[in-house]
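Undergrad: Test case, fold it:
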Amino acid sequence: MTNDIYGPFPGSAAFLAALTERQRARYEELGTNLEVVERRIADACAAAGRPRSEVSMVVVTKTYPAEDTALLAALGVTEVAENRDQDAAPKAETCVNLPLTWHFVGQLQTNKARSVVRYADLVHSVDRPRLAESLGAAVLKAERVPLGCLVQVALDKEAGEGEHRAGVAPADVPALADLIADTPGLQLAGVMTVAPLQGPLAGDPARAFGRLAEIASAVRATHPAATMVSAGMSGDLEQAVAAGATHVRVGTAVLGVRSPLG
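TA: Now for the predicted structure:
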C-alpha cells in the first residue's frame, strides 16, 4: 500500500484511486458492516428515547493492521481503540495524519504510560492510583494537553468475585475518580466497564449496565464534567445504549472475528 492512503484526506478521490482490488473489497466490506452497526445503534437510541447524537461508536481495531484503520477513516470513522501499546504505538504513528481520536481500552502497565500518552486521547482503563499518577507525570513531561481518563469499574468485585480482573470495585470508584481529577495532566472523563463474567450480574448486561449508570451518576454529582459512560461491545451494545452509555466499543461486528493473539 502506498502512503497516500494515510494522508489527511481519507475518502478523497486520490485515496480511492490508490486502493488495490483487495483493499477496495475490504473497504466495501467494512462499509457494509459499519452500516449494520450504525443501524443497530440508531434503533437502540430510538427505543431508549435518546437522540442518536448522544452515542459515539468507537471501533476497536486491535489485532487488525493500520490499513484497516485508514480504510475506516475513509468511511467516516473518527474514533478508534486499541488495547495493547506494542500494537497501538506503531499503528498510531502510521496513521498520525488521519483525523482520528485514539482510545486506549486495555489493561495498562505503569511502564507503558510514557508511550501511551504520545498518541492516546483517552484512556478507559485507569484502575489504580499508581497508574493515574504515572499517566499524569508522563503527560506533564510530554507537555501535551490533559489526557482524558475513565475509571474502569469491575462490577464482579461488588459481589466479591473477579479478584484478578482489571478494574476497581464500585465502592472504590469515588476515591479513584477524585484522585484522577486532582492529578495534574489528567482530566476525569467518566467511567467504563465490560459486562461481568462472575457474580449476580453475569450474563445480564442490561442489569450490569444499569448498575454502571448508577455509578456514573454518582461520579457526575461530584465531577459534573465526567460525562462519558463507556459500555457495551458488539454483542450487547443495545443494552448499553438503553442504560445510558455515551460510547460503545465495537470491534468484531465491524472488522470480523479476530485471530487468536500470539
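
Undergrad: CA only for contacts and neighbour counts going forward, please
TA: Noted.

Undergrad: where exactly do the strands run in the chain?
TA: Ranges of strands in the chain, per DSSP state E, are 56-60, 79-82, 101-104, 122-126, 147-152, 186-192, 228-230, 247-250.

Undergrad: Figure out how far the last one is from the centre of its chain.
TA: This points to strand 247-250. 6 Å (C-alpha atoms, centre = their mean, to the nearest Å).

Undergrad: Proceed likewise with the subsequent sequence, for comparison:
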Amino acid sequence: MSIQHSILQLTLGQRIDSIRNTIQELKVDNEVTLVAVSKTQPASLIAEAFQEGVTHFGENYLQEALTKQNTLKHLPIIWHFIGPIQSNKTALIAQQFDWVDSVDRQKIAQRLSEARLLSGKTPLSVCIQVNISHELSKSGVDEKELPQLAHCVSLCRGLQLRGLMAIPDPRLSDTELRMQFRKMKDWFDQLRQQYSSMDTLSMGMTQDYLMAISEGATQVRVGTGIFGVREK
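TA: Modelled structure (predicted):
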C-alpha cells in the first residue's frame, strides 16, 4: 500500500499520532520538532491540526499565509516561512513570521534583520537553506559560501541564527540521500562549534523524514503525511 493511499484511510488526528509514534520508536537522543507544511491547506485544517497538538506550521506563499494568520490570530501558532524569498517581501515576512527557514543570501538576511528591528519584536529565528544537491533549479546557498553567510547572519541584530535547512534532490537513491543528510549533519556540527545559538537541523519531509531523523535532523517538515495529497 502506498503512503498516499494509507494516509487517506486515517483521520488527521490519527496521521499526526502515527508520525509522533513513529518518531518516538526511533529512540533518538535529540528532540524532534514537527513542522506541518500547510501551504494550500485551509485555515480550518490548520486549526484542527493545532488542536491535535501541532504548534509549528510552515508556509511557502506570503499572501496565502497572511490570510490564514489573520483568520487564526486567536491561536498561538508558531509560523515558519519556508519558501523562496523575494526582496520586496522581506518586510512582511520579518514582521509576520516567527521563523524563516529559507535564508540563502546576505541581501535577504540583512533586509530581514532591518525589518525585524523596525517591528520592535525579538530577533527572528532563521535557518540557512543549503543547496546540498547542487540543483540549478533549487534555492539555497552553495556549500562553499555557507560559512560566509553564517557569519553574516550572526552579525544581524534582528536575526538569531538557529540552524541549517536542506531539501535534497528527491530523485536520489536511498544511499545517496543518506550521504547528503550526513553531509548536512557534518556542516551543522562544524558551524555549531562557532555559533552557540545553532540548535536546529531541518531536513526530511513526508517520504524521508525517518531517515533524516536517524541522521541527526532536529526538525522535519511534513505536509502530505499530515494533510494528505494537496489539491493543485
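
Undergrad: Now the TM-score, please.
TA: Laid over one another, the chains give 0.91 as their TM-score (TM-score structural alignment, normalised by the length of structure 2), with 224 aligned residues with a C-alpha RMSD of 1.9 Å.

Undergrad: Distance to residue 163 of structure 1 added to the strands of structure 1, as TSV?
TA: TSV is the format used below for the strands of structure 1 (distance: least, C-alpha to C-alpha, whole Å):
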stretch	distance to residue 163 of structure 1
strand 56-60	25
strand 79-82	24
strand 101-104	22
strand 122-126	16
strand 147-152	14
strand 186-192	17
strand 228-230	21
strand 247-250	24
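
Undergrad: Could you list the buried residues of the top helix by length along structure 2?
TA: Taking DSSP state H as the criterion, structure 2 has its longest helix at helix 174-192. Within helix 174-192 of structure 2, the residues that count as buried by 16 or more other C-alpha atoms under 10 Å are 177-178, 180-182, 184-185, 187-189, 191-192.

Undergrad: now stretch 24-36 of structure 1
TA: By neighbour count on 16+ other C-alpha under 10 Å, the buried set for stretch 24-36 of structure 1 is 26-27, 30-31, 33-34.

Undergrad: Stretch 53-60 of structure 2 corresponds to what range in structure 1?
TA: Mapped onto structure 1 using TM-score structural alignment, stretch 53-60 of structure 2 spans residues 76-83.

Undergrad: sorry, back to before: tell me the angle the longest helix of structure 2 makes with strand 159-166.
TA: Interaxial angle, helix 174-192 of structure 2 versus strand 159-166 (axes from the mean of the first three to the mean of the last three C-alpha atoms, to 10 degrees): 160 degrees.

Undergrad: mean shift between helix 174-192 of structure 2 and structure 1?
TA: Superposing on structure 1 and averaging over aligned pairs (mean C-alpha distance after the TM-score superposition for structure 1), helix 174-192 of structure 2 comes out at 1.7 Å.

Undergrad: how distant is that helix from the center of its chain?
TA: With C-alpha atoms, centre = their mean, you get 16 Å for helix 174-192 of structure 2.

Undergrad: Residue 81 of structure 1 and residue 250 of structure 1, how far apart?
TA: Shown here: residue 81 of structure 1 relative to residue 250 of structure 1, a distance of 9 Å by C-alpha to C-alpha, to the nearest Å.

Undergrad: can you list residues touching both of those two?
TA: Here residue 81 of structure 1 and residue 250 share the contacting residues 58-60, scored by C-alpha atoms under 8 Å, 6 or more residues apart in numbering.

Undergrad: Switch these over to JSON lines; also include neighbour count and distance to residue 87 of structure 1.
TA: Shown next, in JSON lines, are these (neighbours: other C-alpha atoms under 10 Å; distance: C-alpha to C-alpha, whole Å):
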{"residue": "58", "neighbour count": "21", "distance to residue 87 of structure 1": "17"}
{"residue": "59", "neighbour count": "27", "distance to residue 87 of structure 1": "15"}
{"residue": "60", "neighbour count": "27", "distance to residue 87 of structure 1": "12"}
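
Undergrad: Quick check: of those residues, which lies closest to residue 188 of structure 1?
TA: residue 58 (18.6 Å; C-alpha to C-alpha).

Undergrad: Thank you, goodbye.
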